[in-house]
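Colleague: Sequence and computational prediction follow.
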Amino acid sequence: MAQVGMRELLEAGVHFGHQTGRWNPRMRRYIFGERAGIHVIDLQQTSRLLDQAQEFAEQVAARGGTILFVGTKKQARDAIQETADAAGMPYVNQRWLGGLLTNFQTISKRIKRLHDLDDWVENGTLDLLPTRERIAAEKERAKLTVNLGGVRDMQRPPDAMFVIDLKTEVIAVKEAERLDIPIIGLVDTNCDPAPLTYPIPGNDDAIRSCKIIVEAIGSVAAEQADIYRAEQERQRKEAEEKARIEAEERAKREAEEKAAREAQEAAAAEEAAKKQATAQAAQQAAAQQ
């Protein structure tokens, strides 16, 4: 597991909190002090809690689980998408669609619709539609891509969620809580860390801070996910090879059994023919006498 050093956290500005007048008292234990009216986050705690969050992310990915990366604020969007894509995980970086988790059965129908529209583009069906219908379908596809493009391959609610900024993603956090989905989160001094299973105290307003934290989680998830997929592929090929060998052995056995039956039938037919010939010869001899 690639750990993030204190110097890296410091250089990324992870320790900068909000103005002291905007703090949430529940973040008190993660605050080192204040400077020029700004709370300074205790990076030793950040480092320790980040390690714990990475270990959990590793465990989820190692068993083939899914981590949903969520960050719709401007500072987090690029890092969320790039990291999730690299790990092969779903993400939301534009707008959280209400019910994405708690009403996934309905949302999954919209995801299927997106896949259908993508297929229309691939096979040329979209170009064959009347102009008005084609334009409407293109607009629908564009909207669905913005809202659901990052979760297009998510077939069920995730096993865990990573979130940047609890205030911005309050709906996503509430939905995850309702479904008892563990939440890893970058939490600033103005937020209540209570909903988080794995809080990571740090600056959620700076691009570099968001990037270093999301990449720390994403990198371990990517590594374990790759190992899991490779093992699944190995098992798949092994199963295919086993099935092929069994099929060949079964075919060989059936062919041998068929050949044996045919040989027995041929021998029986030959024996019957001999008996018939002997009987006919005996009848002819008796007739001559």
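Modeller: Received it, and whenever you're ready, just let me know what you need.
Colleague: Please make it C-alpha for all contacts and neighbour counts, starting now.
Modeller: Will do.
Colleague: can you map out the helices along the stretch 151-289 of the chain?
Modeller: 170-178, 207-288 (DSSP state H, counting those that start in this stretch).
Colleague: Can you add distance to Ala62 and mean neighbour count and give these back as TSV?
Modeller: Shown next, in TSV, are the helices of the stretch 151-289 of the chain (distance: least, CA to CA, whole Å; neighbours: other CA atoms under 10 Å):
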stretch	distance to Ala62	mean neighbour count
helix 170-178	21	18
helix 207-288	5	14
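Colleague: what would the ones you listed look like in JSON lines with distance to Leu129?
Modeller: Converted to JSON lines, the helices of the stretch 151-289 of the chain look like this (distance: least, CA to CA, whole Å):
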{"stretch": "helix 170-178", "distance to Leu129": "37"}
{"stretch": "helix 207-288", "distance to Leu129": "39"}
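Colleague: Would you confirm that Ala206 contacts Gly13?
Modeller: Yes: here Ala206 reaches Gly13: they are 7.4 Å apart, a contact under CA atoms under 8 Å.
Colleague: related to what we said a few turns ago, of all the helices of the stretch 151-289 of the chain, which lies closest to Gln59?
Modeller: Closest to Gln59 of those is helix 207-288 (CA to CA; 8.0 Å).
Colleague: also this one, for the comparison:
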Amino acid sequence: MSKITIREMLEAGVHFGHQTRYWNPKMAPYIFGERGKIHIINLEKTLPLFNDALNFINKLAANKGTIMFVGTKKAARKTVSTEAKRCNMPYVDHRWLGGMLTNFGTIKKSINRLKELEAMRENGGLERFSKKEGLKFMRQLDKLERSVGGIKEIKGPPDAILVMDVGYEKIAIKEAAKLGIPVIGIVDTNNKPIDVDYVIPGNDDSIRALTLYCQSFAGAILEGKASVIKELVENKEVAKAIGDKPVAKKKAPAKKAVVKKAAVKKEPKVEEKTEAKIETKKANEES
């Protein structure tokens, strides 16, 4: 699996934290120092944590897990939706609806309504209504697309969530923690790494940094999915090779050679010979 490098993170500005006056003491272990009243994140600490998170995502995708991208602030929206679509995973790029994880039954109703309105739009069902009613339905459709459009294909809560800013997505993290769903989160120097299973210390404001995170996550997911397909193809080829192999015919057991015993002539015993001679002699004398 391809891994992230310190050079890539430096070029994306991952090492730039927030102003020193806004720092959170819980992030002290990940801070290298400060420059111009801005904290500098220690990328040597970030690198192994980032790669650990990518390994986890890769294995989860290989096991057909669902991973939700979450980035509702303006800087993260575009890259979150683009990369989530690229790896065919659910995403939330606008407002996080309360209960999106803990009350999925209610969210499912909104998803069903969205699909119903989409079907009406495609088959021309909205044309049956007046212009005013049609506009009303279109506004409703637009609102639902923003709120649940990115998760309309999921059947239930995801197996993990990727959070682009743990301070901005507190509700999502709390819901995930309540359900025991693993959280992979970008944690800047002004936030605290609480309820985050895979902490990635880094800049959560730079568009370049956010793009790097999302592209790396999507890449790990795609590689995980590809490994499953590769394994299936290899297994299929092995099975085919075994099926095409000619089966050796079993040799019939060799027949044992029958040895015919030669007929042995029985010679008369000595006693029988003597008696025969005596009888012959007597016959000669009488005659």
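Modeller: Everything's here; your move. These numbers were taken from a predicted model, which means no experiment stands behind them.
Colleague: Of the helices of the stretch 151-289 of the first structure, which is nearest Thr197 of the first structure?
Modeller: Comparing those by CA to CA, helix 170-178 comes nearest, at 9.7 Å.
Colleague: That closest one vs the second structure, average offset?
Modeller: Superposed on the second structure, helix 170-178 of the first structure shows a mean distance of 0.9 Å to its aligned residues (mean CA distance after the TM-score superposition for the first structure).
Colleague: okay, and that helix goes to which residues in the second structure?
Modeller: Using TM-score structural alignment, helix 170-178 of the first structure lines up with residues 170-178 of the second structure.
Colleague: got the contact list for that stretch?
Modeller: Stretch 170-178 of the second structure is contacted from outside by Trp96, Gly98, Gly99, Met100, Leu101, Thr102, Ile161, Val166, Pro182, Val183, Asp195, Val196, using CA atoms under 8 Å, 6 or more residues apart in numbering.
Colleague: Tell me, how many residues neighbour the closest residue to the fifth one other than its chain neighbours?
Modeller: Of all residues beyond its chain neighbours, the one nearest Leu101 of the second structure is Pro157 (5.6 Å), with distances taken as CA to CA, 6 or more residues apart in numbering. As a burial measure, Pro157 of the second structure scores 19 neighbours (other CA atoms under 10 Å).
Colleague: Now do the contacts for Ile107 of the second structure.
Modeller: Gly99, Met100, Val148.
Colleague: For Ala206 and Gly13 of the first structure, indicate the residue with more neighbours.
Modeller: Shown here are Ala206 of the first structure and Gly13; by other CA under 10 Å, Gly13 has more neighbours (22 against 16).
Colleague: Am I right that that one is in a strand?
Modeller: No: secondary structure of Gly13 of the first structure (DSSP: H, G, I helix; E, B strand; the rest coil): coil, not part of a strand.
Colleague: That one contacts Asp205, doesn't it?
Modeller: No: in this structure Gly13 of the first structure lies outside contact range of Asp205 using CA under 8 Å: 9.8 Å.
Colleague: who touches both of these two?
Modeller: Between them, Gly13 of the first structure and Asp205 share no contacting residue, judged by CA under 8 Å, 6+ apart.
Colleague: isn't Glu83 of the second structure right up against Leu212?
Modeller: No: counting by CA under 8 Å, Leu212 is not a contact partner of Glu83 of the second structure; they are 10.3 Å apart.
Colleague: where's the most centrally placed residue in the second structure, which helix or strand?
Modeller: Taking CA atoms, centre = their mean, the centroid of the second structure lies closest to Ala61, which sits 1.7 Å from it. Using DSSP states H and E, Ala61 of the second structure sits in helix 43-62.
Colleague: Superpose on the first structure and give me the mean offset of that helix.
Modeller: Helix 43-62 of the second structure sits 0.6 Å off on average (mean CA distance after the TM-score superposition for the first structure).
Colleague: okay, now Gly156 of the second structure: neighbour count?
Modeller: 14.
Colleague: Please report how far the alignment partner in the first structure of it lies from Ala57 of the first structure.
Modeller: For Gly156 of the second structure, the aligned position in the first structure is Arg156, judged by TM-score structural alignment. Arg156 of the first structure sits 18 Å away from Ala57 of the first structure, going by CA to CA, to the nearest Å.
Colleague: Repeat that for Glu270 of the first structure.
Modeller: 74 Å.
Colleague: Give the other helices and strands that the helix or strand where Gly243 of the second structure lies contacts.
Modeller: Assigned by DSSP H and E, Gly243 of the second structure belongs to helix 207-244. When contacts are defined as 3 or more CA pairs under 8 Å, 6 or more residues apart in numbering; DSSP states H and E, helix 207-244 of the second structure packs onto helix 6-12, helix 43-62, helix 74-86.
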